[in-house]
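[1] missing the sequence, but the structure's below:
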């Protein structure tokens, strides 16, 4: 950081005279360079520094301590939010209004005493503006702090000390344990994409993005080798595949997935850097201990408010509330954007089986979390498959996900019930499978293999006949025109209505072509026949 001399050279000599006056000094030099050198030497006197700091207001002392806690510098945006800004004014206005006599903030109090300056420095987030204490003055202040016997100077929190507090009994009243259901949801989603029916895809928020980050999907297209490896992995391995892909991903962006807000414009953020920072905070929390979400959010807002914002910028990101279109710009909306991101981050950890959640009561938003991690190794992983003679197939979620993925391509999908996936074989599903190059004999081979030959004879017969003969029976819903006498039917068939009639079922009954009922009714009226329509 710059020294006092380098810092003073950025100001006019009038500013230096104000600093000297507040320290009880009188500058003899008349040019800026000499005055900066003279004042710098005077301000580095140990006794003078002690006296100046001792008479600071409590608010100004707190502001100075905040910079000291950051090793002599602090992001300007964060500093001004907590300790006020410095009014911008030229030399003439400054000399006329004399702001140093009535500072508007602790920041101004320190600024006009030479204890505070601001400049741009390089950081992990790029070039950012910082509040800082000149380097040589910082050494003197730290020397004084080391000599003090009391504990007046607050220090930075010890590394690894958790922020927030343990959850109260109310906050953790209703527990929501972590699960590995994401593996089953992913299997369903991948199978839906494989058969080309996105209406069957699992709609869990962010799942498509997670599978893309895991390289299972690319540009909405399945990646066969990656999908095969994922479905063939054990549940422990598969969960780790998803977690590792999420944690290392630069394309899975929690900020843009938060429900209820919309991100617009060309600005960019750093999801992986943000994720790593938040993960470090979570890892500091004691394992197996319920932790308060409100307290965790409060401490992040107080200590690390700009955790995802380069240079503390709350204005250039265009984020609006979906419900009313209100733009959420400025630090005033921290809870709705940055706080919501922290909450979504913890929900994602829960989704990935790493964190348990709890709420005051069932149905309420979660208010506590526990870094526990799903004990996947302890889960019962033996599943079963049951095949009925009517073509119904029931598969436990613990059965091979690769097998369920394959069977789903041949079947109609029914509702999941109690951890079991239910499918049924139909003429339509086999026809759709055939269009994808699949044969009924392949389905039969799968069922025989994974049920140890326990496939009902009726279904075996049906699948074999299908491969040989295709559709042998059809059930249709038809419109039927029925009259009382054959002569009336003959008259209708010779009229204009005849072109709307199909197969004759009897002398007094005929099928009406699809969509033609109104036209037939109109032609019958022209013939003087008023027909009754029965649903």
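    Done, it's in. The model shown is predicted, which means the values in this text are computed figures rather than measured ones.

[2] okay, CA-based contacts and neighbour counts for the rest of this
    Fine.

[3] Next up, the contacts around the residue nearest the centre of the chain.
    Residue closest to the average C-alpha location in the chain (Cα atoms, centre = their mean): residue 254, at 2.8 Å. Applying Cα atoms under 8 Å, 6 or more residues apart in numbering, we find residue 254 in contact with 271, 341, 344, 345.

[4] So the closest residue to the last one other than its chain neighbours versus residue 363, what's the distance?
    For residue 345, ignoring the flanking residues on the chain, the nearest one in space by Cα to Cα, 6 or more residues apart in numbering is residue 254 at 6.9 Å. The span separating residue 254 from residue 363 equals 23 Å under the rule Cα to Cα, to the nearest Å.

[5] Same question for residue 271.
    With the distance defined as Cα to Cα, residue 271 ends up 30 Å from residue 363.

[6] neighbour count winner among these two?
    Counted by other Cα atoms under 10 Å, residue 271 and residue 363 do not tie: residue 271 has more neighbours, with 20 against 8.

[7] let's bring in a second model and compare:
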């Protein structure tokens, strides 16, 4: 509830009430403020008179009035005043001299000096913020517009260039999560190198999502029972579970995951507000059309810039831009923080979770438009999507130990194979794995045996298991690793009589590893430069030919 009319008028004075009475064409006979307050409130609550006042509003004040109605009768004062103007400070003498009720500077002053809006600190979200509001009684007289989202927030349709190259949404996130869970179970590194920022952001998002669902612990250890339960869900239900968890989560803080920014300090933000704003807009626009992302960001910046800022505060959050090493404060940095967050949500989580199709002007440029996908239409209704892939794909095992997994391979099978094999990055052939000594060693550390992989492949109805692979797995189970590749640095001597002389010198021999023959020695790792200097002290100049890769 908003403050009522008397609460709105009580902080004023008798002169202020008399000016409102003049605007409403009311006779105010009371001489004291208390009596005038009651008399004024009674007159203003006449439904017919109120309707006349609203119908007579000029265009801009009417726009401001309807704006508040579309926001359930309130909005932060910073957002409202940025759109419709601020109130000039007036004492009694200055007010009498300049008469702002007769000469308002903007729509805000017009409504203010007619008593139609108030301004107060309200604790509506757990944090007191200054709001512009419509008194409760006036709200009861004024039905809110049917449309929840103001048209001022809606983007324009995308241009032909902005939708030139579509990037359809899909449910691939389920397969990516399956492979990620297997990697976590095998203690493999899951975050890519620092320079691959988009992939790193995606992996970080998935880790946070899995932790939110309780599928992994906060330290990224899989919970076996939860993993099994999640992988057994039908694809549509699994996708809905992920979307619902992200949508309602306060722990997954999208702002603190923005690439290029570091959020410092103990300040709090509500990560759900930006998500809900975008989802309301996406639900409002036509799902058959493409919509411009730059236009959407511009509309929100103009008409709802404080969508995540308590009381329009742009100074109390400590956010460091990593590139410039500067703290981003003030509304001038809206694009780098608030705008960047909205873009991240559109082209990141909402696309990764299958809600939005994207399109770009050219490869590999950033997406410029979006459209609600068939998957997203179901998810926004809290329904499990039907437009998901079936899980009846096949596995092909090559005689060199490479496994090719069709995109439709069941997730439990994909998970088991990924525990025995190392994933191979191949954009042309996704779902590619390789059976290696290292992957089998990792599997062995988890108590897995090679014969179990053969059983899994047989249950998966692999067309044929090459004899060479069966033999390799059998030998591994019996003998472990029998062949080792490793880079070494060799010391080659021109004359065999040099070796005994060098071995007798402790300053030289301390760098020796395995002696292969009377003219060749394997050096200890990283010792070549030091050995070269020690040899020079003996009057022996050594030529160095070492590859940068060794």
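    Structure received. Given the structure is predicted, the values throughout are model-derived calculations rather than measurements.

[8] Please report the distance of the residue nearest to residue 345 of structure 1 from residue 328 of structure 1.
    Applying Cα to Cα to residue 254 of structure 1 and residue 328 of structure 1 gives a distance of 17 Å.

[9] again, but for residue 233 of structure 1
    Distance, residue 233 of structure 1 to residue 328 of structure 1, by Cα to Cα: 43 Å.

[10] So if I had to pick from the two, which one is more boxed in?
    Using other Cα under 10 Å, the more surrounded residue of residue 233 of structure 1 and residue 328 is residue 328, with 20 against 16.

[11] Quick one: map residue 181 of structure 1 onto structure 2.
    With TM-score structural alignment as the criterion, the equivalent of residue 181 of structure 1 in structure 2 is residue 172.

[12] now residue 416 of structure 1
    In structure 2, the residue matched to residue 416 of structure 1 (TM-score structural alignment) is residue 426.

[13] Identify the residues contacting that match.
    residue 432.

[14] before we move on, what SS does it have?
    Assigned state for residue 426 of structure 2: coil (three-state reduction, DSSP: H, G, I helix; E, B strand; the rest coil).

[15] and the gap between it and residue 404 of structure 2?
    11 Å.

[16] joint contacts of these two?
    Residues touching both residue 426 of structure 2 and residue 404 (Cα under 8 Å, 6+ apart): residue 432.

[17] so residue 256 of structure 2 touches residue 263, yeah?
    Yes - with contact defined as Cα atoms under 8 Å, residue 256 of structure 2 reaches residue 263; the gap is 5.8 Å.

[18] quick one: the strands in the stretch 401-550 of structure 2?
    402-405, 422-424, 432-434, 489-492, 512-517, 520-523 (DSSP state E, counting those that start in this stretch).

[19] Now the fourth one on structure 1. Mean distance?
    On superposition with structure 1, the average gap between strand 489-492 of structure 2 and its aligned counterparts reaches 4.5 Å (mean Cα distance after the TM-score superposition for structure 1).

[20] tell me how far that strand is from the chain's mean position?
    Centroid separation for strand 489-492 of structure 2 versus its chain: 51 Å, with Cα atoms, centre = their mean, to the nearest Å.

[21] Run through who's touching it.
    Contacts of strand 489-492 of structure 2 (Cα under 8 Å, 6+ apart): 519, 520, 521, 522, 523, 524, 525, 528, 546, 550.

[22] residues touching the fifth one, list them.
    Just to be clear, that refers to residue 523 of structure 2. 488, 489, 490, 491, 511, 512, 513, 514.

[23] Now distance to residue 69 of structure 2 too, for those residues, in TSV please.
    Shown next, in TSV, are the contacts of residue 523 of structure 2 (distance: Cα to Cα, whole Å):
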residue	distance to residue 69 of structure 2
488	75
489	77
490	81
491	83
511	81
512	83
513	82
514	83
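
[24] Just the buried subset of the residues you listed, please.
    For the contacts of residue 523 of structure 2, a burial check counting by 16 or more other Cα atoms under 10 Å picks out 489, 490, 491, 511, 512.
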